[in-house]
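Novice: Pasting the sequence and the predicted model now:
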Amino acid sequence: MSNAINTSTPTSISQTPSVWQSIRLPIAYKLAFILTLTMTVGMAIMGTVITTNQYRLMKEQVDDFGTTIVNQLAAAAQEPLFTDDLVGLKVLTNNLSNESDIKGVAVYTNNGELMVAQGYIPQASVKNLLTEDNRLPNDTFRVEWKKPGSHSEKAEMVAFVSAIQFQDVVAGYAMVSFSQVRMFEVVRSSVKGIILTTVILSLLMSFIAIVMGRRLSRPIHSLMNAASEALSHGREEKNTALSQDELSYLAASMKTLAKGFGERSQIESIFSRFVSKSVATQLLEKMDEVTIGGGQQVEATVVFVDIVGFTSLSENMSPKDVAAMLNEYFSYFYECSTAFSGIVDKFIGDCAMVVFGTPTPDANHRLNAIAYAVAVQKLIRVVNKKRQENGLFPVNVRIGMNCGLMLAGLLGANERLEYTVIGDAVNLASRLADKAGSGQIIIPSSIYEHPTVKDKVCVQHHGSLSLKGKATEIEAFRVTNLTGEYHETMRELVKKILHEAQDQ
């Protein structure tokens, strides 16, 4: 602006010497300079206040979200940590690290030694944060840090640490890392927007002032009277422009912040209630529809996998060994389910309930369920062979399944919800599992005779079964295998799961 003013053509307004006349500027440019300077100072102050408040609010939001997530991780890790369930800790950290907002997850021992970690975590050890009695200075500790090789002047990462404890016994510490880059980018983008707005309004105000100043540059006496009106009008235009810009910017900022708070609150609520990634993903896509009892009727297949003789097996085992065995076999059930588009609905004692065809519709849910059951039995046979070679007793499972219409949705209380399926078809699957023998897979005739299944499975007639709650008997078949084209797939899956189990 100063260069434009200095190169303007001088115009004398009054013979009385003055500071303004020594600069030799027309009144239009004087007015433009004053209004532009006022506009610039005002916008700079407003921008500083807005960006400072915005940064503070976003930082508080990140801190609240981080504190909630790390406390949830500490609560979820309590049982596997106290039971030395390293696999459970790895599954827990891996599931949590898959979330886009979370950049790193770690669990430490009570003396600060790293146990499991996923993603980015601070290079500095948790030991450095602990007091002499291996305690955190605060309930939840906040640490800002830079990723290795980062050239950023600011700490682009922030980690939250919380104790994993039961009553007064601290078993370890949970850590969750988040990126602050998005927060910095939002603030930087706001600063750029404010600067651009300031330049545009300043140029507009200068243009208006110059045009008005030239029109009002008349004889000196009329200029004095016109100057008051021009300055008043100029202030009115300036205040209006400032008011409009301030209101629009504040409205946009509040809308953005409100949207951010709402989305983060919903994400936090959903992920505190659900474990299955596929279920959580679908619910996040339809967050406005998440309500208790808001289920829908679907056609799906339910499989019950039950460990045979678990009570007698566990009588001569310590609780730690029982937990280790269950965790091992539950991991097998889970790995097989993911290979065939199923989800583990829940673990009930020594039994797993696996669902196919929901929440994502699947036209081949019956065949996928059978393939899952066959894969589990093949895997169990290989595992038992290895167990016997090591002098351990074999552990067998029995499987029953059924398909049909069922209600899939949220059940529970406001504080704790569960996505599950219910209905008569589910109950029938459980009762068929009870009728199965060791190493057997029982399916009803309705599944076997379906066009997507019949020519792809090998079965033996199991007979007519009388089931509790059913007035008529159910014609049942035992699945012995799938057709030849699936054998190699099963073999590779079993090898893959066992190889991954050995690596862990």
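Specialist: Arrived safely. No experiment lies behind these values; they were computed from the predicted model shown.

Novice: drop to CA atoms for contacts and neighbour counts, all remaining ones
Specialist: Noted.

Novice: Would you state the helices of this structure in chain order?
Specialist: 2-6, 19-23, 27-76, 78-82, 86-97, 181-216, 220-271, 277-285, 310-315, 319-339, 365-389, 424-435, 445-448, 487-503 (DSSP state H).

Novice: who's in contact with Gln118?
Specialist: Thr93, Asn94, Ser97, Gly104, Val105, Ala106 (C-alpha atoms under 8 Å, 6 or more residues apart in numbering).

Novice: what's the closest of those residues to Gln15?
Specialist: Gly104 (74.0 Å; C-alpha to C-alpha).

Novice: pretty sure the closest one contacts Ala117?
Specialist: Yes - contact criterion C-alpha atoms under 8 Å: Gly104 and Ala117 qualify, at 7.4 Å.

Novice: put this beside the first:
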Amino acid sequence: MTLLLVLGMASLGLFISDNQNRLLRTQLHDFGNTMALQLAKLASEPILSENSLNLRMLTTNLGQDEKVLGAGIYAHDGRLLSATGIQPDLTAAAFESAETFAYPWFRQTTDGSPERLISFITPATYQGVRAGSVMVTLSASQMDQATVSARNAIVYATLAMTLLASLLAYWLSRRLSLPIHHLMEATRAIGRGDLAIRINQQRNDEIGYLFEGFNNMAAGLLKKSQVEQVFSRYVSKNVADRVLANLDEVRLVDRPIEATVLFADITGFTAMSEKLQPSQVSELLNEYFSHISHACSLYGGVVDKFIGDCAMLAFGVLEDDTDHAFNAVSCAVLIQQLAARLNEQRRADGRPEVHFRIGINCGAMLAGNLGSDERMEYTVVGDAVNLASRLCSEAQPDQIIVRQQLYTMLQPRIVAKAERTIPIRGKSAPVGIYSIQNIHQKGQQVLESNLQKLLDAQPSQKSRRAVDHA
């Protein structure tokens, strides 16, 4: 913008200077021609009558004009009849022209500098007969000086206007580019995840409307992020991600899958809750459900739901997992070992111990959204799920129960013992169940590492006692 303004002002200055020069040159020529024609008209008759006195009066009077540096009257043969001031050296051929013409020439001034002069020569005629010629000499240096002065004035004016235009362009560019720079920085902050960024500038122009729209967008993104975070706490994160990624089709497609379901129930919870305050019951459930959720995620499972004091976990539901059965058993062993370690701390603190009974089953089930258009949940249903719940109810405290088919499938990788055979409503044949003791040594290293991760996430004993006292 500044470059365009400078080029525009420079072009305008050159145009005005050129017009000024042309105007001054035209005025000088018009003045010289007028003076020469007037002198020729007055001198034509005295030339014919050879009235030298009259001729001298004409040149003398003309020489009194300060603009005229010289005047001369010549006979038709080029002989000088009367003159005043300076005269150029002209040949007789210069006086043979039938029209007025200008003759430029130079002379040295007293200070040695050259001075440009112009002599205007015109024929003097009387009644159609050429009597002679007259010449008027003017200084072109004065015109040159006036031209230089006019050019300088135009140059200075152009520079002043250019400077003013540059300052104006700079101010406009700052007014336009600086807010855009702020908007770019705020956009980068949004990209980095800083959704609390706002542009606190009040403007009543289009950029102000843009700032307002950006702030509204940032507020909407922040609210959306908060909703997603809250939503992810009410359902599994993987389920939340899939739902949020398909907002146009909220109802996830129901599909039959092969998966494993784990039910973990706190034994004696009803009797325990009668001895605790409601806030203590809530704190206990939140603590252990948090442990179960972390243990589930370590083995690639998802929390299907929390039912009272029972947690339902699913493995191999949202993502393909060919080892979902073993991952579910490993998660169950991790939960029991973690509960045992936590019970040691609870006994030391004088708090009641918490024991889990766990039932696991794998098989065909249907995964999808169940519910109405107003409220739905993503879950798994089927006979395999019902059997896992029944196995959980058959388990004793600190026990993990699986059916015989699952034990047979995982026998080389788990340590278990046969328990008994239980009848299942709706099934003609009873179901043999096994109690999982541990997993094979190949999985022990991962199990111990995961157990340490969960223990490291625990608050210190001193802090926990302070919370309990409060």
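Specialist: Arrived safely. None of the values given here were measured: they were computed from a predicted structure.

Novice: Mind checking how well the two chains overlap by TM-score?
Specialist: With the length set by TM-score structural alignment, normalised by the length of structure 2, the two chains reach a TM-score of 0.53; 318 aligned residues with a C-alpha RMSD of 5.1 Å.

Novice: ok so, going back, need the helices of structure 1 in CSV (columns: distance to Ala413 of structure 1 and mean neighbour count).
Specialist: CSV is the format used below for these (distance: least, C-alpha to C-alpha, whole Å; neighbours: other C-alpha atoms under 10 Å):
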stretch, distance to Ala413 of structure 1, mean neighbour count
helix 2-6, 67, 10
helix 19-23, 75, 11
helix 27-76, 18, 18
helix 78-82, 23, 18
helix 86-97, 23, 19
helix 181-216, 34, 17
helix 220-271, 13, 14
helix 277-285, 17, 15
helix 310-315, 31, 12
helix 319-339, 26, 17
helix 365-389, 30, 20
helix 424-435, 22, 20
helix 445-448, 34, 18
helix 487-503, 36, 13
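
Novice: so which of those comes closest to Met175 of structure 1?
Specialist: The nearest among the helices of structure 1, by C-alpha to C-alpha, is helix 27-76 at 6.3 Å.

Novice: Give me the helices and strands touching the closest one, please.
Specialist: strand 157-166, strand 169-179, helix 181-216, helix 220-271 (3 or more C-alpha pairs under 8 Å, 6 or more residues apart in numbering; DSSP states H and E).

Novice: in structure 1, which strand has the most residues?
Specialist: Under DSSP state E, the strand in structure 1 containing the largest number of residues is strand 397-413.

Novice: got the angle for it vs helix 277-285?
Specialist: Calculated by axes from the mean of the first three to the mean of the last three C-alpha atoms, to 10 degrees, strand 397-413 of structure 1 forms an angle of 20 degrees with helix 277-285.

Novice: Between Gly104 and Ala117 of structure 1, which is the more surrounded one?
Specialist: Ranked by neighbour count (other C-alpha atoms under 10 Å), Gly104 of structure 1 and Ala117 place Gly104 first, with 25 against 20.

Novice: Quickly note the distance from that one to Ser97 of structure 1.
Specialist: From Gly104 of structure 1 across to Ser97 of structure 1, the span is 6 Å (C-alpha to C-alpha, to the nearest Å).

Novice: Need the overlap of contacts for the two.
Specialist: Gln118, Gly119.

Novice: Pick out the residue closest to the middle of structure 1.
Specialist: Glu99 (3.8 Å; C-alpha atoms, centre = their mean).

Novice: quick one, what contacts that one?
Specialist: Contacts of Glu99 of structure 1 by C-alpha under 8 Å, 6+ apart: none found.

Novice: measure Asn61 of structure 2 to Leu42 of structure 2 for me?
Specialist: 12 Å.
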